[in-house]
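Enquirer: What follows is a predicted structure for the sequence shown.
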Amino acid sequence: MNQVILVGRLTRDPELRYIAGSGTPVAQFAIAVDREFSGKDGKKETDFIDIQVWNKVAESCANYLTKGSLVAIQGSLRIETYQNQAGENRRAARVNASRVQFLDNRNKSESTNTFVPGAGLDANEFEAINDPDIPF
């Protein structure tokens, strides 16, 4: 089974393009995800993960997400191989997202749990919990 669920903040605005011939929209961006543990120096470590989204979800991401937006991503991990300019074989990991939940919006002063209709998502997934008894 290849299933990935991540929560993080965009490190840059989504880049939307359309596949030549088919016109299929595809958006690419990266998110920063904090690790559960701290390094030897006591600081939290962060992973920067490339995300790729297709079709209407890609267009919604390009229209509503900006650098710093908090999102939940569900998808599958893809390992791509390529040759660099020196002819060396390289590998790169990317998440091919099937679902994207917007956890805040462009206007940070509004609600922090925003569901955008038409984004191909279920409004009940990744629902924010507001409970003062939870320590995180």
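Expert: Nice, I can see it.
Enquirer: Please make it C-alpha for all contacts and neighbour counts, starting now.
Expert: Fine.
Enquirer: And the strands in this structure?
Expert: 4-10, 15-18, 25-38, 44-54, 70-83, 89-102 (DSSP state E).
Enquirer: And the ones you listed: which comes nearest residue 135?
Expert: strand 25-38 (14.3 Å; C-alpha to C-alpha).
Enquirer: Give me the neighbour count for residue 100.
Expert: 27 (other C-alpha atoms under 10 Å).
Enquirer: For it, which non-adjacent residue is spatially closest?
Expert: Nearest-residue entry for residue 100: residue 73, 4.8 Å, with adjacent residues in sequence omitted and distances by C-alpha to C-alpha, 6 or more residues apart in numbering.
Enquirer: go on, residue 47?
Expert: residue 33 (5.2 Å).
Enquirer: what's the residue nearest to residue 100 in contact with, if anything?
Expert: Contacts for residue 73 (C-alpha atoms under 8 Å, 6 or more residues apart in numbering) come out as 4, 5, 6, 7, 97, 98, 99, 100, 101.
Enquirer: One more to weigh against that first structure:
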Amino acid sequence: MINNVVLVGRLTKDVELRYTPQNQATATFSLAVSRSFKNANGERETDFINCVIWRQQAENMANFTHKGSLIGITGRIQTRNYENQQGQRIYVTEVVADSFQLLESRSQGQQQQQQGQYQGQQGNYNQNQNNYQNQGQQNTVPQQQNQGNYQRPTSR
């Protein structure tokens, strides 16, 4: 069976870092991910996906990210359930991230945060996504041209 998840989005709040009784680091966070299509009103909707990451990756994420950081994660979907204090069975579906990657520099993130562009979730993520899709439709690798001086290397 295949259970693979790859997401790109922005953190909706700072990562919550905790430690288990066995001293294992775990971080929980919510990722805002814009949908690739528009609704009937011509607007893109955003999904808010609950995620968890463990061990050293959890500590790194808590140290190097903040609310609004643009990140990519890879992992898997997992379901679990527990009984709350009122005796009700609670079911949770979340992404268990194996790794994450920062997708913008610290200065870009701070600049956007100051400008308040994290609301709406349609800014740079969708622009970057559209640029990426457009690249797939055109040949973006320039062809090398022989300009007279170019000599093909000889094999030894």
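Expert: Received, thanks. All values reported here derive from a predicted model rather than from experimental measurement.
Enquirer: so what number do they get for TM-score?
Expert: The TM-score (TM-score structural alignment, normalised by the length of structure 1) is 0.74; 116 aligned residues with a C-alpha RMSD of 2.5 Å.
Enquirer: about what we covered before: select, out of the strands of structure 1, the one closest to residue 63 of structure 1.
Expert: Nearest to residue 63 of structure 1, of those and by C-alpha to C-alpha, is strand 15-18 at 9.3 Å.
Enquirer: ok, residues contacting that closest one?
Expert: Contacts of strand 15-18 of structure 1 (C-alpha under 8 Å, 6+ apart): 24, 25, 26, 27, 28, 29, 58, 59, 62.
Enquirer: And residue 33 of structure 2, what's its match in structure 1?
Expert: Here residue 33 of structure 2 is matched to residue 33 in structure 1, going by TM-score structural alignment.
Enquirer: just to revisit the earlier point, could you dump the strands of structure 1 to CSV with distance to residue 131 of structure 1?
Expert: Output for the strands of structure 1, formatted as CSV (distance: least, C-alpha to C-alpha, whole Å):
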stretch, distance to residue 131 of structure 1
strand 4-10, 19
strand 15-18, 35
strand 25-38, 21
strand 44-54, 24
strand 70-83, 19
strand 89-102, 20
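Enquirer: Can you find which helix in structure 2 contains the most residues?
Expert: helix 124-137 (DSSP state H).
Enquirer: what's that helix packed up against?
Expert: On a contact count with 3 or more C-alpha pairs under 8 Å, 6 or more residues apart in numbering; DSSP states H and E, helix 124-137 of structure 2 meets strand 25-38.
Enquirer: Superpose on structure 1 and give me the mean offset of the strand it packs on.
Expert: Taken over the aligned residues, the distance from strand 25-38 of structure 2 to structure 1 averages 0.7 Å (mean C-alpha distance after the TM-score superposition for structure 1).
Enquirer: so who does the closest residue to residue 81 of structure 1 other than its chain neighbours touch?
Expert: Once flanking residues are discounted, residue 81 of structure 1 sits nearest to residue 91: 4.4 Å by C-alpha to C-alpha, 6+ apart. Neighbour list for residue 91 of structure 1: 79, 80, 81, 82 [criterion: C-alpha under 8 Å, 6+ apart].
Enquirer: what about residue 91 of structure 1, distance to residue 54 of structure 1?
Expert: 22 Å (C-alpha to C-alpha, to the nearest Å).
Enquirer: Then residue 131 of structure 1?
Expert: Distance, residue 131 of structure 1 to residue 54 of structure 1, using C-alpha to C-alpha: 34 Å.
Enquirer: now residue 32 of structure 1
Expert: In terms of C-alpha to C-alpha, residue 32 of structure 1 sits 20 Å off from residue 54 of structure 1.
Enquirer: so residue 109 of structure 2 touches residue 71, yeah?
Expert: No. The pair residue 109 of structure 2 and residue 71 fails to qualify as a contact (C-alpha atoms under 8 Å) at a distance of 10.7 Å.
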